[in-house]
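>>> would you be able to build a 3D model of this:
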Amino acid sequence: MDPVRNEALVAWMEEHGHSSNSLAEAVNTALERLTGRPGGHDGSSVRSWKSGRVRWPNSATRKALETVSGLPATALGFVPRGRAQSAPAPEQEDDMKRRTLVGGIAAAAAAAAAAPGPAPRRIGMSDVDRLQHRFAEIIASDHRHGGQLGIEQRAAALADEALNLQNSGSATQRVRNSLYACAASFRSSAMWAAIDGRRYDDAKAHMREAQALAEMSGDQAIKFRIWSHAGAMYRHMGRPADALAANDVARNLHITRRDPLFASLGLARQAAIHGAAQDRNATRRAYDQAQDAMERADAEAHRPVWLLAFYDQAELDSLALSAHLALGNYPTAEFHAHRCLANLRPHMVRSRAITTTRLAHAQLAQGDAEAATATAMKVPATAATHHARVSRMLQEFGAALRATAPGSAPAHTWTEHTASWRTSA
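Okay, the predicted model is just below:
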């Protein structure tokens, strides 16, 4: 008999913006959380589920699918083996035993609830609002300082606090989903702080945790943030193929079709990745599409605080600056740097330091050592000495300055300037 397509799974994947590869990744992450070992599924595994070739995955995979979707396997269209037989299959017997056990636990819980005693705490949206306020504080701290271990640790601790709240009382499903979204948001901020501080192993650990939490929340916006951060992480690590793959997961989520601003951010980061991969045509095309999507976005639409706090024309120019600097298009890079700096909001302290440093590189590459040195000297000492990305870029600037203009007045000025950082540290 020909396999019957699993329309329920296909519909769920479309509703939640999953490709075969992204669902396989989410299931593998859930399997690792459940079993301690990473799963081995890929896109072909999911296609087998969708086509009906595999009608009843193994128990661990089913549990992972249920964790990811929040639905029982049967609601996802999977059919237990031997369902038509009169006698229940062993796996069905196990399910019956589990239901009996769960029913017994529920009855005991109901009896306990009827007995006199303190009422259980009710977790509500006010608890979620409190966590979201703390999240806004993390976002603000990141834009001021960026990359600091303290920000990473605070964000990770708040993710744990959101998860602990799940177990501290009763709540509606809406509240529980919101708590998972909060936990995923904090983990994604811990991930970004680790990326910004070049602590990539820590960033990957936060990423895996954030991805699992985001799946349990069902929140498309936070899924986008996590996968978009993953693309940026791999770009900074010099792995453009992985960066494109991760960023594609973000760009293929339904939210990018509903809101052009999300589409614009995905395309802008795609342009930066193409620049790192030395693909000039793709860089130009992605940037033009990002600019067009930004101009189509409704400025009054409701959006998450993390997106509103940083993504605007200045950030689009910042990503274009990164792309053209990597491509060696130094005059174009300088143009985007000046436009970014002119539009940066005051709270974007970290972004201003990064953009100023990149501008100095673009000027030096065009042979203007004096202007480049003057630009680099505008970077605050705190960013130059305490922000890992800025520190590294300034070290590279100094090396390039000494190589292109050895013994010059700008080189001497830069040496004296950096010496003052060491004495003040």
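>>> from here on, just use CA atoms for contacts and neighbour counts.
Will do.
>>> how near is Ala365 to Leu163?
Distance, Ala365 to Leu163, by CA to CA, to the nearest Å: 49 Å.
>>> make that Ala371, sorry
Per CA to CA, Ala371 is found 51 Å from Leu163.
>>> neighbour count for those two, which is higher?
With neighbours defined as other CA atoms under 10 Å, Ala371 and Leu163 compare such that Leu163 has more, 19 against 15.
>>> mind listing what that one touches?
When contacts are counted by CA atoms under 8 Å, 6 or more residues apart in numbering, Leu163 touches Leu179, Tyr180, Ala183.
>>> got those residues as a markdown table, with secondary structure and distance to Arg284 columns?
Shown next, in a markdown table, are those (DSSP: H, G, I helix; E, B strand; the rest coil; distance: CA to CA, whole Å):
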| residue | secondary structure | distance to Arg284 |
| --- | --- | --- |
| Leu179 | helix | 40 |
| Tyr180 | helix | 38 |
| Ala183 | helix | 36 |
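>>> to compare against the first, here's another:
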Amino acid sequence: MGANVILRGRMDELGLTQDELARQMNVALEEIGRRPGDVSARTVRNLLNGSTRRPIGRTCAALEAVFGCPAADLGFVPPRTAVRAEDPVHRRTFLVAATGTAVAAAAPPRLTRLGQADADRFHLEYTELLRDDARLGGAGKIENKAIELASRIQSSLAGDGASDRVRRQMYRLASEATCLAAFAAIDASAPRRARSHLDKALPLAGLARDGEAMYRVWDHLMLTSSQRENHAEAAAGAEVMKRSSTARRDPLYASLGHMRYANALARLHQPTESLRAMSAAEKAFGRADGEQPSAWISFYNRAEFDALSSYVWTALGEHERAESCLHRTLVAIPDDMVRNKALYTAHLSLAQARQGEAELAAGTGRRAYEMLLPASGSRRTTRTIAVTRQVIEATGTKAPEVVSWIEESRRWI
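Okay, the predicted model is just below:
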């Protein structure tokens, strides 16, 4: 009798402790049989140390459901009689992660040939998540759903039943879904978690042999570097973006690369080079041919261009210019982009505060917070409001309306 190193390895891959695996098995059993499971940490310990070599009944069903594979593939002796739980589709996908980050258990390889209809179905799920992200921002459920979608797409590719064209589409979708999870983490001000997602997205984009997918990974890597205040690394990432084949082919991508570069250079205290990069971004943006952009880059419209310009002016200390850009953004931004409206309203509040307009900034900050939907996880927005409050407090103002807002905003953040 020996320890089950295969099961231990699978648990380590998913970051599962004994207690967490027991909990997930109980969740699986409740989903399967509509009644609570009774798996304990002791049960899992016996599975790991070799005391239980042939799990049977509900224990076997729960293991297979959580890990998405037969018990034999987990290092166990197969049961003498295959036991199925009440639900014939018990080997479903479950979210399993000890840290709260969702990781989808792999589904069994599908036997039917993958086709364009499958790619279209996954793409529809992805675009729905994009819309949810535009409304809610860095909500945990957006991040988790995106990870789960990417995992299902990859699982569907486990067999050989797909043309090269369809396989490349699916790898691109898996990369884009993983990037969406990363951006949700960025909006939640969790750059390390975002970086972990992007480490997975990069090889998927490579397998897709898709320059736009690769560009998006580099864009998000640049943002994580910026959030960690590593502006030299952010500038290097923006260099990759603006020199990519995608940017050379499409001026919209070129413009975004130059704009990201301008932002990083401004924070590296290189104003001349930053303004030169922003001018290049403006020229490239003007060359964009007006064709329908892909789902992701479509966010980069005139409203977004002005918003990103405001970040550069802010970093250069030109707060009046930043405010002017943000006013243009808020007039033009589509109503369904709720998260961005709130974020840029918060930045408008900060620009006003830095110009000494304490009462105006307080009112704008209140509007920004009220725009956020209850389920929003956009910590970028709430942190910007917190910085606004610090700027206003530093003025020592005693205006009743401002003092009231300061106290009120402490309860938000």
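>>> got a TM-score for the two of them?
The TM-score (TM-score structural alignment, normalised by the length of structure 2) is 0.70; 303 aligned residues with a CA RMSD of 2.0 Å.
>>> without its sequence neighbours, what residue ends up closest to Leu316 of structure 1?
Excluding its sequence neighbours, the residue lying closest to Leu316 of structure 1 (CA to CA, 6 or more residues apart in numbering) is Ala268, at 6.1 Å.
>>> which ones are touching the one you found?
With contact set as CA under 8 Å, 6+ apart, Ala268 of structure 1 has these partners: Ala286, Tyr287, Ala290, Leu316, Leu319, Ala320.
>>> mind putting those into JSON lines with secondary structure?
Shown next, in JSON lines, are the contacts of Ala268 of structure 1 (DSSP: H, G, I helix; E, B strand; the rest coil):
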{"residue": "Ala286", "secondary structure": "helix"}
{"residue": "Tyr287", "secondary structure": "helix"}
{"residue": "Ala290", "secondary structure": "helix"}
{"residue": "Leu316", "secondary structure": "helix"}
{"residue": "Leu319", "secondary structure": "helix"}
{"residue": "Ala320", "secondary structure": "helix"}
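>>> which bit of structure 1 covers stretch 66-84 of structure 2?
Against structure 1, there is no aligned range for stretch 66-84 of structure 2 (TM-score structural alignment).
>>> let me fix that, I meant to ask about stretch 32-49 of structure 2.
With TM-score structural alignment applied, stretch 32-49 of structure 2 matches no range in structure 1.
>>> if we can go back for a sec, so which of the contacts of Ala268 of structure 1 comes closest to Ile195 of structure 1?
Among the contacts of Ala268 of structure 1, Leu319 lies closest to Ile195 of structure 1 (CA to CA), at 16.0 Å.
>>> is it true that that closest one touches His274?
No: using CA atoms under 8 Å, Leu319 of structure 1 is not in contact with His274, being 10.9 Å away.
>>> so these two - more neighbours on which side?
Neighbours per residue (other CA under 10 Å) separate Leu319 of structure 1 from His274, with His274 holding more: 28 against 25.
>>> how much space between that one and Arg122 of structure 1?
For His274 of structure 1, the distance to Arg122 of structure 1 - CA to CA - is 49 Å.
>>> and Gly275 of structure 1, by the same measure?
Relative to Arg122 of structure 1, and taking CA to CA, Gly275 of structure 1 is found at 51 Å.
>>> comparing these two, which residue is more hemmed in?
Neighbour count, other CA under 10 Å: between Gly275 of structure 1 and Arg122, Gly275 has more, with 28 against 11.
>>> touching, the more buried one and Ala326? I think so.
Yes: using CA under 8 Å, Gly275 of structure 1 is in contact with Ala326, at 5.7 Å.
>>> excluding covalently adjacent residues, which one is nearest to the counterpart of Arg352 of structure 1 in structure 2?
Under the alignment (TM-score structural alignment), Arg352 of structure 1 maps onto Lys341 of structure 2. Nearest-residue entry for Lys341 of structure 2: Leu330, 6.6 Å, with adjacent residues in sequence omitted and distances by CA to CA, 6+ apart.
>>> what is the burial count for the one you found?
20.
>>> again with Ala388 of structure 1
Neighbours of Ala388 of structure 1 under the rule other CA under 10 Å: 18.
>>> what's the counterpart of it in structure 2?
In structure 2, the residue matched to Ala388 of structure 1 (TM-score structural alignment) is Arg379.
>>> again, but for Ala241 of structure 1
Checking TM-score structural alignment: Ala241 of structure 1 goes with Ala232.
>>> is the spatially most central residue of structure 1 in a helix, a strand, or coil?
For structure 1, the residue nearest the mean C-alpha position is Ile226 (1.5 Å; CA atoms, centre = their mean). With three-state DSSP as the basis, Ile226 of structure 1 sits in helix.
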